[in-house]
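A.B. asks: with the input below, show me the fold.
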Amino acid sequence: MFKMIALYKQPKDKEQFDAHYYGTHVPLTEKIPGLRKIEVTKITGTPMGTESEYYLLCEMYYDSQEAFQEAMKTKEAKASAKDVMSFAGDLVTFMVGEEVEYE
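C.D. replies: Have a look, this model is predicted:
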């Protein structure tokens, strides 16, 4: 599986961020053709018990890098990208990668 990861820093207004993220952004993102699943993790702290500089981690799964690249050309992906930049452009970092199987 190939995935895009979005890592969000702590927003100033968590309630406003959550309302937009879950009420608007996730529904837009779920419409992207080829997207297999979304996993969202709310960061609750560090292993040392301190607050993390990060708030949220979102993993979006695709069958392959090629499927991801095709998905990113769609109007649905462009709508999702435009939306995330409108409310979290200064908070989000994107990465892509492949899951690795190991023994």
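
A.B. asks: when you work out contacts or count neighbours from here on, use the C-alpha atoms and nothing else.
C.D. replies: Fine.

A.B. asks: the nearest residue to residue 35 once chain neighbours are set aside - how many residues pack around it?
C.D. replies: Of all residues not flanking residue 35 in the chain, residue 62 sits nearest, at 5.3 Å (Cα to Cα, 6 or more residues apart in numbering). When neighbours are counted by other Cα atoms under 10 Å, residue 62 registers 22.

A.B. asks: I'd say residue 62 and residue 2 touch.
C.D. replies: Yes: with contact defined as Cα atoms under 8 Å, residue 62 reaches residue 2; the gap is 5.2 Å.

A.B. asks: please generate a structure for the following sequence too, so the two can be compared:
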Amino acid sequence: MYRLVATYNHPENPAKFLDHYENVHAKLALNQKGIRNFEWGMCSTADGAAPPHFLVAVCDWDSKEAMLADMSSPEGQEGAADLENFAGAGVSFDFYEINKGI
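C.D. replies: As a prediction, the model looks like this:
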């Protein structure tokens, strides 16, 4: 399995960000044909302090090649283009092959 983790910075308007993310961007992510898992959540901390990020999303594919194919597809390009509609505060991406623990 191959994973993409997107970490979103705190937006100026959290309610507007969440509305767009849940009702537009998340649906675009799910339109990708090779995606095997998609989950997201708002960040928090154990002590109630402000977390370093606002939201984290995780997407899984069978392989790096499957992820690259999805990202270059029309559906993947539509999702990438949508970032400018809501992620103005910034987003970081990490990619990795999933390795099982003990």
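
A.B. asks: quick revisit: gap between the residue nearest to residue 35 of the first structure and residue 97 of the first structure?
C.D. replies: 10 Å (Cα to Cα, to the nearest Å).

A.B. asks: now for the two: what residues contact both?
C.D. replies: Listed as contacting both residue 62 of the first structure and residue 97 by Cα atoms under 8 Å, 6 or more residues apart in numbering are 2, 3.

A.B. asks: touching both of residue 62 and residue 2 of the first structure, which residues are there?
C.D. replies: residue 68.

A.B. asks: ok, now how distant is the residue nearest to residue 35 of the first structure from residue 54 of the first structure?
C.D. replies: Computed as Cα to Cα, the residue 62 of the first structure to residue 54 of the first structure distance reads 24 Å.

A.B. asks: the second structure: strands as residue ranges?
C.D. replies: 2-8, 37-42, 55-61, 91-97 (DSSP state E).

A.B. asks: who are the contact partners of residue 34 of the second structure?
C.D. replies: Taking Cα under 8 Å, 6+ apart as the test, what residue 34 of the second structure contacts is 61, 62, 66, 67, 70.

A.B. asks: what residue of the first structure takes the place of the third one?
C.D. replies: Pairing criterion TM-score structural alignment: the partner of residue 66 of the second structure within the first structure is identified as residue 67.

A.B. asks: not counting sequence-adjacent ones, nearest residue to its match?
C.D. replies: Distances taken as Cα to Cα, 6+ apart put residue 34 closest to residue 67 of the first structure, at 6.4 Å, once the chain neighbours are dropped.

A.B. asks: next: residue 58 of the first structure.
C.D. replies: Closest to residue 58 of the first structure by Cα to Cα, 6+ apart is residue 40, at 4.4 Å.
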